[in-house]
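Student: Only the shape, not the letters, is given here:
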């Protein structure tokens, strides 16, 4: 297995910058396996000696680290609910190393929940079992759904207790990402420069991002503008996929948006059941800042903060400050254009249509209005819409305006000339049969916390690996919406 520490080696020498600070995990009292992702381990080229072995348990619990591990905590800042916090950082996470996969791609290997770091700010640096299980299930489901995301390699229980509202079992997740660099990292660099760090740190960090994630930007006439544009495009694509799946991140602070475009930090996240543009699940988002329908606008706001952090790098020779600000603003406002293009195409596919027109956009809007007006399940309704090509779906037939909408839909399908079989197949490729529904995630957590039983967790893990396939009959309950009395409407981040 080939490993590296390129980020630490680049920035650890500047201790005043605090981008990288050495730290070590706490000793877990009695670590035990919860889950291991052998498929991901194989893709990363991790040897079997570090799978479900004693050596693997020592690594993923942080209790026995090999000599080639150099654990560090990463510094970053962030706007949390629009309030700037200049020093956040990995308060309960440690970057162990960077793995070079057999295909040459580089990934961070990180422990989360492994104890205090220099950025813990008085916290215990640990993670309860519930949030670890949630992140394992949802991040792997997002990957299977085709969304850029951090992934879960391993999860262990520590044998320790973590005190939150009540004592809970402690756990650690091993997270894999293309990197853990965030918009908040760029903000941290910019803030450090205002506090006396050398201006060269801004360019050094941006150059590292280019080398790590966007090498094509390096040879452009204005490489940092090209870099910002590529990040904007990646974020537009990711958020469009969230929206098409009914996913609510829950805490879109600037420190929770990666520069790679991967979804990160599955704390108070959830998937909508009934379609509701105002859906909020985070227990701390009392004003609805990060509601489902607000996510594209928040992404735009966050990207504006990134442009501010990198503003000196975006300047052209002879350009005035006002011209620079206008140019940066224009760059950032490419986001809604790119987002809408990605979203409209994805929604057209979900309706079985192969191109985007004004008619398909109107059809999508009116379909969502029907779902909202009749309080229908978002995920199931798209899947059942494909069924209407072959049979009647009773609750659609009862919907006011269904017949008129269906007629418009069939007209567009006829114009594109595809058979019902082709349309139905396309729809099933873009509309999952199963998502990690909140009530089942919570049921898995409660079962494991109460008795150590992993039945629901393991069955959910299994069915979520192939979310677009027909769900086996014996697991079909995981595709069903929650009964009203079982709905989980509030989730927590676990800090």
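Tutor: Yep, it's here. Every value quoted in this text rests on a predicted model; they were computed, and no experiment measured them.
Student: okay, CA-based contacts and neighbour counts for the rest of this
Tutor: Noted.
Student: Name the residues that touch the strand or helix carrying residue 108?
Tutor: Residue 108 is part of strand 106-112 when elements are defined by DSSP states H and E. Contact partners of strand 106-112, identified using Cα atoms under 8 Å, 6 or more residues apart in numbering, comprise 60-62, 92-101, 126-127, 172-180.
Student: Please pick the buried ones from those.
Tutor: Taking 16 or more other Cα atoms under 10 Å as the criterion, what is buried in the contacts of strand 106-112 is 60-62, 92-101, 126-127, 172-180.
Student: So which of those belong to strands?
Tutor: 93-100, 127, 172-177 (DSSP state E).
Student: if we take the residues you listed, which one ends up nearest to residue 150?
Tutor: Nearest to residue 150 out of those is residue 177 (Cα to Cα; 4.7 Å).
Student: and the comparison structure, right after this:
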């Protein structure tokens, strides 16, 4: 009889087929690893909508073995866990080699929207942990779980989150916290920093392999382009620049602050990635810094568009050995400067209910943003109330938010003059553009406090509203109110 030591390890079968296209790039790109188990894992939240897209049965994920598998404590059949290596600029300074310090890519599965990679975050040390413990804490894991789904609900390109699980295992940060694991989902987790890594080491063969993989998989049109004399790598850089420009326009329009826009936190697919110290604006302050660790204000809300271009410039430098021409590389970045403002203007016209472009629209937008900043008006509530005011013709609920009533009245008259005669349809479009719910810091904080005592109702309520942020949700009306005074004192840092 075989001994127990000879018995095969117990595996959890999700009932899906796994592929490993990233692993096929070769060992220069990653390290194979096994997740470090966590004791007594428990389910904090699962995303049934995403599970359905991935063709994963929610009841299986919520089972005892499912929770262990989602925590990395029970191996999943067909997966090949690995940590990828990359480098990057952090806060504008070259940081050298970084990599997945606490993340493990499991592989990819088919979904309703094409192949999707699944990745653990928080499953222990990797060769790229840089003296870290490789763990994530409950606090930040809940924020990422809800934050990524909030962005998806707002129709902003983003990584997704399938689940968050917890354990009472202690993790030391500024204080002792408890461990958690998020299962993240995206077509790819490749970042600008992956390209910077191989370029900085003059590993040009690996750089070309990586670029060819991304182009062939995600940007195949670059192979057939006549742009840049048929240079596929320049066309690729241009496409990434344009996706990033469109992403930044949507961030700015909804009042989203990323907080840590390092090059290793920039997705090569133009997705919002790495939810660390992020925030949706409460009072409108263009200079708002959401990251308590950002002492210089590099990643302030109004600086995000320029930082994105700076990061793209770094990507361009990394791709220069493949493009082969400095001027061509600069030309490939140029469209960012036109795409971003045009996309932002289109977003703002939608928020204002303006059906077509007009030469005075930019002035109309700038005027209202100046009024919002002057009186620190709540950004989300202003736009939602404006939508209702267009429907009713009564601006008083909007006007009440301003100290400068005369300034608002003048702006309201000019805005009203630009609206089409059919206000009902216009208002309906605005209500589908201006969300009632965003994931405010204080809402996340309240859900986290409840989760720390094993009450996950706050997480469930927030997941419900962020999945449908333009709906009314009358039973959860309190989640759409003004933030309490203490909300402005919440400090979110890079520690997670």
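Tutor: Ah, there it is. Values in this document were obtained by computation on a predicted structure and should not be read as measured data.
Student: before we move on, back to that, just tell me the aligned range of the strand holding residue 108 of the first structure in the second structure.
Tutor: Under the alignment (TM-score structural alignment), strand 106-112 of the first structure falls on residues 115-121 in the second structure.
Student: which helices and strands does the biggest helix by length in the second structure pack with?
Tutor: Longest helix in the second structure, counting residues (DSSP state H): helix 232-254. Judged by 3 or more Cα pairs under 8 Å, 6 or more residues apart in numbering; DSSP states H and E, helix 232-254 of the second structure is in contact with helix 304-323, helix 326-333, helix 336-352.
Student: Run through the neighbouring helices and strands of the second one.
Tutor: What that stands for is helix 326-333 of the second structure. Using 3+ Cα pairs under 8 Å, 6+ apart: helix 326-333 of the second structure touches helix 232-254, helix 304-323.
Student: so the last one aligns onto which residues of the first structure?
Tutor: Just to be clear, that refers to helix 304-323 of the second structure. Under TM-score structural alignment, the match for helix 304-323 of the second structure is residues 295-314.
Student: Need the winner for burial among the helices and strands packed on helix 326-333 of the second structure.
Tutor: The highest mean neighbour count among those, using mean count of other Cα atoms under 10 Å, belongs to helix 232-254: a mean of 24.
Student: Which two of the ones in strands among the buried ones among the contacts of strand 106-112 of the first structure have the greatest separation?
Tutor: Going by Cα to Cα, the pair spanning these furthest: 100 and 127, at 27.5 Å.
Student: Okay, and residue 210 of the first structure sits in which element?
Tutor: Using DSSP H and E, residue 210 of the first structure sits in helix 200-213.
Student: starting at the chain centroid, how far to stretch 233-241 of the first structure?
Tutor: Put simply, stretch 233-241 of the first structure sits 11 Å off its chain's centre (Cα atoms, centre = their mean, to the nearest Å).
Student: ditto for stretch 33-50 of the second structure
Tutor: With Cα atoms, centre = their mean, you get 20 Å for stretch 33-50 of the second structure.
Student: Next, the buried residues of it.
Tutor: When burial is assessed from 16+ other Cα under 10 Å, stretch 33-50 of the second structure yields the following buried residues: 33-38, 41-48, 50.
Student: So what touches it?
Tutor: Here stretch 33-50 of the second structure makes contact (Cα under 8 Å, 6+ apart) with 58, 61-62, 67-68, 71-74, 81-83, 104, 123-126, 160-169, 451, 456, 459-460.
Student: so the longest helix of the second structure matches what in the first structure?
Tutor: Under TM-score structural alignment, the match for helix 232-254 of the second structure in the first structure covers residues 223-245.
Student: Equivalent analysis for stretch 374-385 of the second structure, please.
Tutor: So stretch 374-385 of the second structure sits over residues 373-384 in the first structure, by TM-score structural alignment.
Student: Repeat that for stretch 72-86 of the second structure.
Tutor: Going by TM-score structural alignment, stretch 72-86 of the second structure sits over residues 62-76 in the first structure.
Student: Quick check: buried residues in the matching stretch?
Tutor: Buried-residue list, stretch 62-76 of the first structure, by 16+ other Cα under 10 Å: 62-65, 70-76.
Student: Buried residues, the top strand by length along the first structure. List them.
Tutor: Assignment by DSSP E gives strand 151-163 as the longest strand of the first structure. For strand 151-163 of the first structure, the neighbour count (16+ other Cα under 10 Å) marks 151-158, 160-162 as buried.
Student: who does that strand touch, helix- and strand-wise?
Tutor: strand 32-36, helix 38-44, helix 54-61, strand 127-128, helix 129-145, strand 167-177.
Student: Please tell me which residues of the second structure that strand aligns onto.
Tutor: Going by TM-score structural alignment: strand 151-163 of the first structure matches residues 160-172.
Student: Can you pull out the residues in contact with the matching stretch?
Tutor: Counting by Cα under 8 Å, 6+ apart, 38-48, 50-51, 67, 70-71, 135-138, 141-142, 144-146, 148-149, 152, 176-186 sit against stretch 160-172 of the second structure.
Student: from the middle of its chain, how far away would that stretch be?
Tutor: Counting by Cα atoms, centre = their mean, stretch 160-172 of the second structure is centred 18 Å from the centre of its parent chain.
Student: With the first structure overlaid, report how far it is off on average.
Tutor: Compared with the first structure after fitting, stretch 160-172 of the second structure has a mean deviation of 1.0 Å; criterion: mean Cα distance after the TM-score superposition for the first structure.
Student: Now for residue 240 of the second structure: which residues touch it?
Tutor: Per Cα under 8 Å, 6+ apart, neighbours of residue 240 of the second structure: 268-270.
Student: try 6 Å this time
Tutor: If you count contacts by Cα atoms under 6 Å, 6 or more residues apart in numbering, residue 240 of the second structure has none.
Student: how near is it to residue 224 of the second structure?
Tutor: 16 Å (Cα to Cα, to the nearest Å).
Student: Next: residue 454 of the second structure.
Tutor: With Cα to Cα as the criterion, residue 454 of the second structure and residue 224 of the second structure are 54 Å apart.
Student: Skipping adjacent residues, who's closest to residue 447 of the first structure in space?
Tutor: residue 453 (5.9 Å; Cα to Cα, 6 or more residues apart in numbering).
Student: What's the match for the one you found in the second structure?
Tutor: Using TM-score structural alignment, residue 453 of the first structure lines up with residue 455 in the second structure.
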